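Engineer: Here is my input, please return the structure:
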Amino acid sequence: METIEPPNRCIHCGFSNLKRHDKRLRRVRDMNLFHKHLHLLIHVKRWRCQNCKEVFSEPLSSVPSGSHQTYRLQEHIFEQCRDTTISYVSRQLAMSYKTIERIYYKMAKNEIQDKQTSGVVGIDEIAVRKGHRYETVVTDIIKGNVHEMGADRDYQSALEILERLEDRGLKTLVMDMWWPFHKAAKQLYPDIPIVIDKYHVVQKVNHAFDQVRKAHNAQIKGLKKGRFALLKRPFRLTEKQLEEYHEESPEIAHAYYLKEWFYDLYEQSTYEEAEAFLNTWIEQAKMSPFSAFHEYTKTLDTWKIHIL
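Structural biologist: Prediction:
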C-alpha cells in the first residue's frame, strides 16, 4: 500500500516546495480479520523541504504518526481495556503488555478533556495487571467520559484525584464499597451524597448465593456444570430446571429465591418503600441457615444509607 497524492506543505515550516527524499516499508497492525492477525505493509514516502531542509514522513490518515497500529485498532484496544484487564487484552491480541498499556493510557488521557461534569461522577478501580496493580479512574456517569486517572486505589490516591474535581459542580458520587474511596469522599465533600452502584450491591448477593451452592455441591448431580444456570434470573430458566433444583436440594432453592427476592429492591418506587423492603430482606436473610447471607447482611447494615 502507498499514498497517491504527495503532502501539500512542509509540516515544519509550511513551505510548499518539497522533494521526495526516500521511501521505506512500514509494517502496521490492523484489526483482526476472521480471527487472524492482519498487518498492512505500507510504503511510506519521506519528503525533504527545499526551504528548511527538514526531512519528514508523509502523514497517513489511518495510522497515527510514529505508531505501528491503526487508529481503529487502538480504539478497539482502549474499549477492550475499559471492560477487562490490560493483561487479558494483551493475551487475546498477542501483543506485548507494554504496548497495550501505552495505547490505553495515551487514549485515556485524550478522553480527559471535558472538565465540567454532569454532576454525577463515579470513582472506581481498574486492574492494569490482574491481581497485581490497580489504578483509580473517575468517570462521568451521565456523559460516559473519563475525567481523571491516578495510580493505585488507596486513600491518598483517591484524595488527590477527588481534590481535582472541586470546581466541577459535583452533585452525586457513585462508587463501590471500597472504604478508602468512601473515606476520601466524605473528607473532601461531606455534604455531597454517596451512592453505592447497583452492580456491586447485586454482585455481592450473587457471591453469597454461590458460596451456598459450593457448600451444597454434592447434593445435586452435575451441579458444578449448573453453576451458571443457577446464577441466571428465573425467567431465563425452564420450569423443569427450577423444579429439579427445588426437589434435589431445598437448601439451594431457598438460597436461590432469597437471592432473586433481593433484586426487587430496585423495583421499589419510593425511598420509604425501598427502606422497608431492605429491612425485611435483611431480617429474612439473618433467619436463614446460610452463613454467607449472614455476612452479607452485615455489609448491607454498614452501607444501607448509601445503597438506598
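Engineer: Every contact and neighbour count from this point should use C-alpha atoms.
Structural biologist: Will do.
Engineer: Touching, residue 73 and residue 30? I think so.
Structural biologist: Yes - counting by C-alpha atoms under 8 Å, residue 30 is a contact partner of residue 73 at 5.7 Å.
Engineer: Which helix or strand lies directly C-terminal to the helix or strand hosting residue 243?
Structural biologist: Here residue 243 sits within helix 239-248, counting by DSSP states H and E. With elements assigned by DSSP H and E, the helix or strand that comes after helix 239-248 is helix 250-262.
Engineer: That following helix vs helix 239-248, what angle?
Structural biologist: Here helix 250-262 points in a direction 130 degrees away from that of helix 239-248 (axes from the mean of the first three to the mean of the last three C-alpha atoms, to 10 degrees).
Engineer: Buried residues in whichever helix or strand comes after helix 250-262, which are they?
Structural biologist: Proceeding N to C from helix 250-262, the next assigned helix or strand is helix 271-287, under DSSP H and E. Across helix 271-287, burial judged by 16 or more other C-alpha atoms under 10 Å covers 274-275, 277-279, 281-282, 285-286.
Engineer: Can you name the residues in contact with the helix or strand just after helix 271-287?
Structural biologist: The helix or strand immediately downstream of helix 271-287 is helix 291-307, counting by DSSP H and E. Contact with helix 291-307 is made by 177, 193-198, 201, 204-205, 208-209, 211-212, 282, 285-286, 288, as judged by C-alpha atoms under 8 Å, 6 or more residues apart in numbering.
Engineer: 6 Å instead?
Structural biologist: The contact list for helix 291-307 (C-alpha atoms under 6 Å, 6 or more residues apart in numbering) reads 194-196, 208, 282, 285-286.
Engineer: re earlier: can I get the buried residues of helix 271-287 in CSV with distance to residue 8?
Structural biologist: Shown next, in CSV, are those (distance: C-alpha to C-alpha, whole Å):
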residue, distance to residue 8
274, 65
275, 67
277, 69
278, 67
279, 71
281, 70
282, 71
285, 72
286, 75
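Engineer: what's the closest of these to residue 186?
Structural biologist: Among these, residue 275 lies closest to residue 186 (C-alpha to C-alpha), at 22.5 Å.
Engineer: how about this one, so we can line them up?
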Amino acid sequence: MDGRMAAPVPNLLNLPDYRIITVDETDDAYHIAAETLVAPRMCSHCDGTAIVSYGRREQWIRDLPMHGKRVGLYFQTRRFRCKACGKTFYEDLPSVDTQRFMTERLVAWIGPAAIRRPFAHVAQEVGVSERTVRDIFHDHVTALEAHRQVETPQWLGLDEIHLIRPRGVVTNVQECTLVDLLVNRNKETVTAYLMRLPHRQRVQLVTMDMWRPYQEAVQAALPQATVVIDKFHVLKMANAAVERVRKQLREALTTAQRRGLMHDRFVLLKREADLTDREALLLSTWVKNYPVLGEIHRLKESFFGLYDCASAAEARSYYQTWEQSLTPDHRAAFAELLTAWRHWETHIVAYFDHPVTNAYTESLNNLIRATDRLGRGYSFAALRAKMLWAEGVTKTRRRPLARQSPLREQLPPIGNAQFARPTIMGPDVSTVPVDVGVDMVALSRQLETGQL
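Structural biologist: Below is the predicted model:
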C-alpha cells in the first residue's frame, strides 16, 4: 500500500500477537498492515517440525471502529511447506474469526449492537453488508437462547399482539414482565410452548383473553391451573358497544358534528367517575343530544360496576339483573359481550376468587409496536430478539438457597471423651439471581430515550 508511514504507537491495535508494519489514515478509515509475532513451529497436517517458508499472501480483515473511523487490517499471512509430508499451509491468525473476514472482537461487538440498533446503522458503521450483520445477529441470539432460563411464573399471562399477523405474548403477571413472544397463537404452538416450560406444575393461575385455543392449550399442558379471563378484555367489549352505536349515529350527522363526535369519543369510553369537569360537560351534551348513545353509555357504566362485586356469586347475580334490563336494541349493541359471557362465564367470574389481571400487556403491545416502527422490514425473530435481549431490561429476583448440610469429621475417642471438629456450615441464607423476564418499565424507558 503506497503512502503509508510508520506507526507511532506499536500497540495501536491492542492485539498482542501482532506487530504493526504501517498505518494509513484516510477521512473515514484506518488501513493498518500487520503480521504475527510468532511463526508456527510444526506442520498443521502431520505435526512435523521440518517446515520452511513458502511465500506470503495479504489477507484483509475488518476490525472494530477506532476514533469514529472504520478499521481495515492487512495481515501479511505466511505460507509454509512441510518437508516431511510435502504439503503447504498458512499460519493461523490469532483473534480472527475463522468463519468471517473480521476479528473476533468485531463479531462479539456486532451481535449486541444489532440488538440495540437497526441492522443498517450497524452495517454502515463497521463497513459490512446488512446481511452480514443479520447473520452475526442470528448467531448471537441463538447463543443467548441456548442459555436463557426464565423462571416459570406462578401467575402466567397469555395475550396477543399484531406484528404482521397475530402473535402470542407470554407474561409473568406478578412481576409485570415479558416472558416470551410466540410466532402465532395457534393451539399447537401454545401447547408445545407450555409443555416445554420447566416445572410447569408450579403455574397456579393463567389470565388470558377469550381465545379458545389458549384455553384448550392451558387445559392440555397446565391442567392444575385456574383460567381467569382478564377483566381488561371483558370491559373492552362493553366499550366496544358504545363505539358501535357511536359509529351508527355518525352516518346521520353533519361533517362538523361527526368531527366533534370523533374528537370527544374518549369521554364516552372513560369511566364517568374519572371525568374532569370539562369532560363531564361534554358527556352531558352528547347524552342530551343523542339519547340512544346516552342510554348505551349508561348501560356500559352499569356493567363496569360488575367488577365492584365482592364474590363470584354476587357477580353472577349482578350480571343477571343487568342483562334483564336490556331491550332488544340494547342486546344488539352488546351482542359480543352477551355471547362472551354465555361461553366464558365460569372463567370470567373466576376473577372474583382470583383477582389477577394482565391489563398492563396493553402497554406491552405499545412497546412492541414502537420497536416494530424502529425497524421496518425486520423478521419476527429479529423483533422478538430485540425485545427479549435489549441491554439492561432483564428483571431478576433473588431467592434463598437451602442451608447446607453440616460437614463433620469425627476424631478417634480418647478415653471416655469424644471430640469432633467444628461444624462447617454454609451461610444461613444464600441468594442467587433468578431471571423473571423483561422489565417492561425499563424497556419503555429505552424506547422513549431512543436507546433501542
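Engineer: Overlay them and tell me the TM-score.
Structural biologist: In this superposition the chains share a TM-score of 0.66, using TM-score structural alignment, normalised by the length of structure 1; 256 aligned residues with a C-alpha RMSD of 4.1 Å.
Engineer: wait, which of the buried residues of helix 271-287 of structure 1 is closest to residue 236 of structure 1?
Structural biologist: Using C-alpha to C-alpha, these come closest to residue 236 of structure 1 at residue 281, 23.1 Å.
Engineer: what do we get in structure 2 for that closest one?
Structural biologist: Counting by TM-score structural alignment, residue 281 of structure 1 corresponds to residue 322 in structure 2.
Engineer: next one: residue 269 of structure 1
Structural biologist: Counting by TM-score structural alignment, residue 269 of structure 1 lines up with residue 310 in structure 2.
Engineer: can you count the residues close to its match?
Structural biologist: Using other C-alpha atoms under 10 Å as the criterion, residue 310 of structure 2 is surrounded by 11 other residues.
Engineer: Could you tell me how far it is located from residue 316 of structure 2?
Structural biologist: In this view, residue 310 of structure 2 and residue 316 of structure 2 are 11 Å apart by C-alpha to C-alpha, to the nearest Å.
Engineer: And residue 56 of structure 2, by the same measure?
Structural biologist: With the distance defined as C-alpha to C-alpha, residue 56 of structure 2 ends up 85 Å from residue 316 of structure 2.
Engineer: Spatially nearest residue to the match of residue 281 of structure 1, not counting backbone neighbours?
Structural biologist: Nearest-residue entry for residue 322 of structure 2: residue 303, 7.0 Å, with adjacent residues in sequence omitted and distances by C-alpha to C-alpha, 6 or more residues apart in numbering.
Engineer: ok, longest helix in structure 2?
Structural biologist: Using DSSP state H to define each element, structure 2 has its longest helix at helix 231-250.
Engineer: Which positions in the helix or strand immediately after that one in the chain come out as buried?
Structural biologist: Per DSSP H and E, the first helix or strand lying C-terminal to helix 231-250 of structure 2 is helix 255-263. Residues of helix 255-263 of structure 2 classed as buried: 258, 261 (neighbour count, 16+ other C-alpha under 10 Å).
Engineer: Distance from the chain centre to helix 255-263 of structure 2, please.
Structural biologist: Relative to the centre of its chain, helix 255-263 of structure 2 is centred 39 Å away, using C-alpha atoms, centre = their mean, to the nearest Å.
Engineer: residues in structure 1 matched by the helix or strand following that helix, start to end?
Structural biologist: Downstream of helix 255-263 of structure 2, the next assigned helix or strand under DSSP H and E is helix 265-269. Alignment of helix 265-269 of structure 2 against structure 1: residues 227-231, by TM-score structural alignment.
Engineer: and that stretch, how far from the chain's centre?
Structural biologist: Worked out by C-alpha atoms, centre = their mean, stretch 227-231 of structure 1 lies 23 Å from the chain centre.
Engineer: and if you look at stretch 115-129 of structure 1?
Structural biologist: From the chain centre to the centre of stretch 115-129 of structure 1 is a distance of 10 Å (C-alpha atoms, centre = their mean).
Engineer: Longest strand in structure 1, please.
Structural biologist: Criterion DSSP state E: the longest strand present in structure 1 is strand 18-33.
Engineer: Repeat that for structure 2.
Structural biologist: Ranked by residue count under DSSP E, the longest strand found in structure 2 is strand 51-66.
Engineer: buried stuff in that strand?
Structural biologist: Neighbour-count burial for strand 51-66 of structure 2 [16+ other C-alpha under 10 Å]: 51, 60-65.
Engineer: Please convert these to CSV, extending it with distance to residue 193 of structure 2.
Structural biologist: Shown next, in CSV, are these (distance: C-alpha to C-alpha, whole Å):
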residue, distance to residue 193 of structure 2
51, 56
60, 45
61, 42
62, 40
63, 40
64, 39
65, 41
